[in-house]
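Asker: Sequence first, then the predicted structure:
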Amino acid sequence: MSNGPHAKLAELGLTLPEVASPLASYVPAVQSGQHVYVSGQLPLAEGKLLATGKVGNGVSAEQAKDLAQRCALNALAAIDSLVGLEKVVKIVKLTGFVASAPGFTGQPGVVNGASELFGAVFGEAGRHARSAVGVAELPLDAPVEVEVIVEVA
């Protein structure tokens, strides 16, 4: 049995979704040299947001962590459609944006949803540099958004 990223996703009970259509004038991912830069991914499933609102006021930190995992899954779909997941050498950088209610300071725990997925799929190659940033608003009132930079072969 393959130990590749698609097999790891299957072991986790996950399948790659269709690549989310851009909401404005950009592409989901672009390759430059040995890096793929993935545009910010929202927690979309079948073209619809899985939740809206602020984390800490209407969206729990645990729910937001699950939504961050969905953002990461959408990022993997964008990478797969551009170059194929089997070409990923390293998840280099993850930036997570969390639409935060006043006083909410659990952004790192929320963004762990994305980080943990990358670790589960890529092992050591899934360990990455990261920022977890609280913001006032995100597109479409999404609670979370994730962008990724990966190194590819």
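Answerer: That came through, no problem. Numbers count the residues shown, from 1 in each chain.

Asker: When you work out contacts or count neighbours from here on, use the C-alpha atoms and nothing else.
Answerer: Will do.

Asker: residue ranges for the helices of the protein, please.
Answerer: Secondary structure of the chain, counting by DSSP state H: helices at 5-11, 61-82, 107-122.

Asker: And those helices: which comes nearest Pro17?
Answerer: helix 61-82 (6.2 Å; CA to CA).

Asker: Sort out which residues of the closest one are buried, please.
Answerer: Of the residues in helix 61-82, those with enough neighbours to count as buried (16 or more other CA atoms under 10 Å) are 61, 63-80.

Asker: Second structure for comparison follows:
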Amino acid sequence: MNTPEERLAELGLTVPEVVPPLAVYVPAVRVGSLVYTSGQLPIIDGALIATGKVGGEITPEQAAACAQQCALNAIAAIRAVAGDLSHIRIVKVVAFVASTPDFTGQPGVANGASELFGAVFGDAGVHARSAVGVPVLPLDAPVEVEVIAEIAG
């Protein structure tokens, strides 16, 4: 069985550096066997990969790619606190989607994160989830994802 990092490599991805906080908080906190991430934005190398509203200037497909990057950044935050990803179970994912008032496809956008967790963690990536439409997110990001993970064993 491949490790989560090996599964990421098969997808052409790697765990990035932890995105530095934009304000007064930490990227993730461990409480007992649980790791709570702060909201993760679709940031690569210090910059958002897209800005704007889903249903406006951002397509649902672009937003799903943003959600995937948010999930990858969450994996980095989880690994920074937990160390080894091979004992991680994704418990809950919340996706915030900055969207136009008539856009109702938030669950499809959130699939960008959920599908990555499934591909990386297998059965341990199956999780409960909420997908919420909001009027605006920090830095005009189209998507923000937060995660609760469990360190098993």
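Answerer: Yep, that arrived. Remember, predicted model here, so these are calculated numbers, not experimental data.

Asker: Now the TM-score, please.
Answerer: Once superposed, the chains reach a TM-score of 0.97 (TM-score structural alignment, normalised by the length of structure 1), with 151 aligned residues with a CA RMSD of 0.8 Å.

Asker: Quick one: the helices of structure 1 as TSV, columns for distance to Ala99 of structure 1 too.
Answerer: As requested, the helices of structure 1 are exported to TSV (distance: least, CA to CA, whole Å):
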stretch	distance to Ala99 of structure 1
helix 5-11	27
helix 61-82	10
helix 107-122	9
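
Asker: out of those helices, which comes closest to His35 of structure 1?
Answerer: Of all the helices of structure 1, helix 61-82 sits nearest to His35 of structure 1, with 10.4 Å by CA to CA.

Asker: Comparing the closest one with structure 2, how large is the average distance?
Answerer: Here the mean offset of helix 61-82 of structure 1 against structure 2 after fitting is 0.4 Å, by mean CA distance after the TM-score superposition for structure 1.

Asker: Pull the residues that contact that helix.
Answerer: Contact with helix 61-82 of structure 1 is made by 16-20, 28-31, 36, 38-39, 41-44, 50, 55, 85, 96, 106, 109-118, 143-148, as judged by CA atoms under 8 Å, 6 or more residues apart in numbering.

Asker: what's the angle from that helix to helix 107-122?
Answerer: Here helix 61-82 of structure 1 runs at an angle of 40 degrees relative to helix 107-122 (axes from the mean of the first three to the mean of the last three CA atoms, to 10 degrees).

Asker: so how far is helix 61-82 of structure 1 off the chain centroid?
Answerer: Averaging C-alpha positions (CA atoms, centre = their mean, to the nearest Å) puts helix 61-82 of structure 1 3 Å from its chain's average.

Asker: Compute the distance between the one residue sitting closest to the centre of structure 1 and Gly103 of structure 1, please.
Answerer: Nearest residue to the geometric centre of structure 1 (CA atoms, centre = their mean): Ala72, 2.1 Å. To Gly103 of structure 1, Ala72 of structure 1 is 25 Å away according to CA to CA, to the nearest Å.

Asker: now Gln69 of structure 1
Answerer: Where Gly103 of structure 1 is concerned, Gln69 of structure 1 sits at a distance of 23 Å (CA to CA).

Asker: So Ala101 of structure 1 sits against Gly56, correct?
Answerer: Yes. Using CA atoms under 8 Å as the test, Ala101 of structure 1 is close enough to Gly56 to be in contact (5.3 Å).

Asker: pretty sure Glu150 of structure 2 is touching Val31, no?
Answerer: No. In this structure, Glu150 of structure 2 is not within contact of Val31 by CA under 8 Å, at 9.7 Å.

Asker: Those two: who's more crowded?
Answerer: Using other CA atoms under 10 Å, the more surrounded residue of Glu150 of structure 2 and Val31 is Glu150, with 22 against 9.

Asker: quick one, longest strand in structure 2?
Answerer: Looking across structure 2 with DSSP state E, the single longest strand is strand 88-98.

Asker: Many thanks, have a good one.
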